[in-house]
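>>> Just to be clear, the model below is a prediction. Sequence and coordinates:
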Amino acid sequence: MPRRLLELPLLRRLKPGLYVHDEEALNAEPALDLLAEPITPIDAFFIRNNGDLPETGPAEAWRLTIDGEVERPLVWSIAELRARFETVTVTAVLECAGNGRSQFSPTTDGLPWRLGAVGCARWTGVRLKDVLEASGVKAGAVYTAHYAPDRNLSDPLRPALSRGLPIAKALATETLIAFAMNDEPLPPLHGGPLRIVAPGFPGSAWQKWLDRISVRDVEHDGEKMRGTDYRMPQTPVKPGEAIDPARFSVITDMPVKSLITAPAHGFSVAVGSILVVEGFAWSGAIPLAGLRASCDGGASWLEAELGDSEGPFAWRRFRLGFTIERAGPLSIVTQARDVEGNVQPFETPWNPRGYCNNQMQRVCGAAR
């Protein structure tokens, strides 16, 4: 029986509100009104897969191997990780690099994500830094290579995904080997029993079903680390222009962004009332600075007051109201900015793989 016929009922049962993309691998995203909570519920969190869903067995039997450019290769059970290292929780946004790809014109290669391939969760585990240092990272270490048992759907002899992290990010205190999500054991659909948590990096760097980390003295060249996979052009590339993969760089930071969760497209508001706009703003490695919003397509703006954050990599809620004085069409846009002055553009420059789309979301309705 095709694996999708087995996997899809599981998704429908565990995440009934998600839209499932028409792909052989299981990929799904929520409607935006399901993303209205500061901590995204697991049943509303998007699902991204490059291959099959592996059979992981009981968590008690799972093992994580550390090898490569280390002094002492080691193998850990989850119980041993918990006993040896400090358990920490990091609240962080997880966003697919291709989130919003469907907005690019002309269309690009890749899954046509709408805007729901993002969520914010509490991730609990041990610091990757601590685990690597227990093995003694050698001075020549450059990158980590991550491995998992999920397989390519067209060639089961190939891994579905094997990405990694620059050694500085691997040794950063926010980077985890996680075994829990939102205070629950990490679900298999989200990479349980173990996954990488790399706040600020695209979701492709958050390897699921982690069973081996090999420290390398070069940039990792595993599955979907080469060519243009999860890479951005170093200089602009126009549609139809010849592509030179040597002029693409690995995505190591997600851009500043915001998401309007209410109202929805097609809203109607009475003249004389208050139009309430709600959502979240976040950024990658560069801290979020603020957000402004407009209900007339950007002709005029109101500065939003951002809510409290659970940490530097969590998103922050915004909520503000517009007094509606006359009837007619309304076009809501929000523009987040970071502390270095980067802002969301009205339109993100096209790139051939449709990555890192942080253009301002537009929600249209009318005052009556």
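Yep, it's here. Numbering: from 1, shown residues only.

>>> C-alpha from now on. contacts and neighbour counts both.
Fine.

>>> Helices along the stretch 151-300 of the chain, start to end?
Applying DSSP state H, counting those that start in this stretch to the stretch 151-300 of the chain gives helices spanning 167-170.

>>> What are the boundaries of the strands in it?
In the stretch 151-300 of the chain, the strands defined using DSSP state E, counting those that start in this stretch lie at 164-166, 176-181, 184-185, 195-197, 212-216, 231-233, 248-250, 257-262, 267-269, 274-282, 288-294.

>>> Below is structure B, check it against A:
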Amino acid sequence: MKTPHRDVRADEGSSQQAQGTGRRDFLGLAGAVTVLGATLPLARNMPGGFVSTAYAQDNPDPAAMLAQVGKNSGLSVIGDRPFVAEAPEHLLNDDTTPIDKFFVRQNGIPPEAPGDAQAWSIIVEGSVDNPLTLTLADLKQRFENVTFRMVLECGGNGRSFFNPPARGNQWTNGGAGCAEWTGVRLRDVLLAAGLKPSAAYTGHFGADSHLSGDADREVISRGVRIEKALEEHSMIVWGMNGQDLPLVHGGPLRLIIPGWPGSASQKWLTRILIRDDEHDGPGMTGTSYRVPATPMIPGSGPEGVEFRILESMPLRSIVSSPANGTRLPAGTRKLELRGAAWGGDVAVSAVHVSLDAGATWHAVDLQEPRNRYDWRRWTAAIDLPSDGYYEIWARATGEDGTMQPHVVGNWNPQGYGGNPMHRLAVLVG
């Protein structure tokens, strides 16, 4: 008998990189010089030699690339082989991120859409007593169906803020989105397989193929500690925002491991291997999705440096309204702000905004999350003393007391963990 649905609402390198210093959060401010018809006081600090990401691609028509996968034309294409696109912050203004505004991160070549999605199957094997082969239809019938709204974030989100630049797709803050995911708890499936006492780690495998065309080469195969896999919100999903999971987002079946790098949320899932030791598939060794255990010299090589696996993603807050470069009518004395904040395994406890480069801070009104790993939407109304140019800074604070830094720290070769305060510009009058 079918289990009733329970709605629980209450990176590696890229073939193309943008040119610049990695502070693309300010590129919009520099561009606002033309849009606003003004000279910005901080223009001398803007990075030079920037080439628009769209023009950095081999494909001359990024809008066509986005349309092909059903994406909003406002997304920024930051990689074409594999295809990678992010949303500027102002497109992340919805409580639930629409599919057409959700970022895209591919590592290889996606599989063809299956003729019968319900027949798509996965294998659960390894350190289990009862190896399983389950179709999508089996998952729907055998296990409780749940829906959670949760953030999914690329491990390299914020990479462009590192100086000197780190390797890989030059994400700003748009390698994240918060969708409603429908599926089953991963733990229910693993417990049905009967975990052996030695079970320590998962290994995830998907149906995408390597960019080289070599059928024997795995694209990416990451895993997580068994404790994370058994969390209530770790899921195998087939639905996104009430629709069948799109192929571009891993449909018909993928993992969602919330709070950790999106690369652990294997798309086009075919196999889960339960291991007695740490998984060592592509994306698990060297500097791949790993950060230095102790601070390293910016720009230096990884030789002799101890690295640890990137797990919980760092705090991040964004201003989603107004958009960077907005011009307000003369005489405007109240600035209405809206944004979002999230923090991996660490819940967000507060968000503050500043109009004076951090000299003073204003607390925002935080919306309660539907469930754990939902982002926290926030609003604020800030008084403006006069017409003129203003920078808005946004800073999140975690329940453990940590705060977003002014500038990105903990430099690492692959540029993981870049989470400086979001900064944008508006002009009044």
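Noted; the coordinates are in hand. Because the structure is predicted, anything quoted here is derived from the model rather than measured.

>>> returning to what we had before: indicate which one of the strands of the stretch 151-300 of structure 1 is closest to Arg158 of structure 1.
Nearest to Arg158 of structure 1, of all the strands of the stretch 151-300 of structure 1, is strand 212-216, at 15.7 Å by Cα to Cα.

>>> Buried residues, that closest one. List them.
For strand 212-216 of structure 1, a neighbour-count test (16 or more other Cα atoms under 10 Å) marks Arg212, Ile213, Ser214, Val215, Arg216 as buried.

>>> Distance-wise, check the second one relative to Pro233 of structure 1.
Spelled out, it's Ile213 of structure 1. 28 Å (Cα to Cα, to the nearest Å).

>>> now swap in Gly17 of structure 1 and tell me
According to Cα to Cα, Gly17 of structure 1 stands 35 Å off from Pro233 of structure 1.

>>> again, but for Val343 of structure 1
Distance, Val343 of structure 1 to Pro233 of structure 1, by Cα to Cα: 19 Å.

>>> before we move on, what about Pro112 of structure 1?
Distance of Pro112 of structure 1 to Pro233 of structure 1, given as Cα to Cα: 20 Å.

>>> With Gly136 of structure 1 instead?
For Gly136 of structure 1, the distance to Pro233 of structure 1 (Cα to Cα) stands at 35 Å.

>>> if you count what's nearby, which of the two comes out ahead?
Per other Cα atoms under 10 Å, whichever of Gly136 of structure 1 and Pro233 has more neighbours is Pro233, with 19 against 14.

>>> Show me what that one aligns to in structure 2.
Matched by TM-score structural alignment, Pro233 of structure 1 corresponds to Pro292 in structure 2.

>>> what does Val256 of structure 1 give?
Correspondence of Val256 of structure 1 to structure 2, assessed by TM-score structural alignment: Leu315.

>>> repeat for Leu132 of structure 1
Per TM-score structural alignment, Leu132 of structure 1 is aligned with Leu190.

>>> average gap between the helix or strand that match falls within and structure 1?
Taking DSSP states H and E as the criterion, Leu190 of structure 2 maps to helix 186-193. Once fitted to structure 1, helix 186-193 of structure 2 is off its aligned match by 0.9 Å on average (mean Cα distance after the TM-score superposition for structure 1).

>>> corresponding residues in structure 1 for the next helix-or-strand element following that helix?
Per DSSP H and E, the first helix or strand lying C-terminal to helix 186-193 of structure 2 is strand 201-206. Residues 143-148 of structure 1 are where strand 201-206 of structure 2 lands when matched by TM-score structural alignment.

>>> do stretch 5-13 of structure 2 as well
Under TM-score structural alignment, there's no match for stretch 5-13 of structure 2.

>>> Tell me how many other residues crowd the equivalent of Glu232 of structure 2 over in structure 1.
Counting by TM-score structural alignment, Glu232 of structure 2 lines up with Thr173 in structure 1. Applying other Cα under 10 Å, we find 16 residues neighbouring Thr173 of structure 1.
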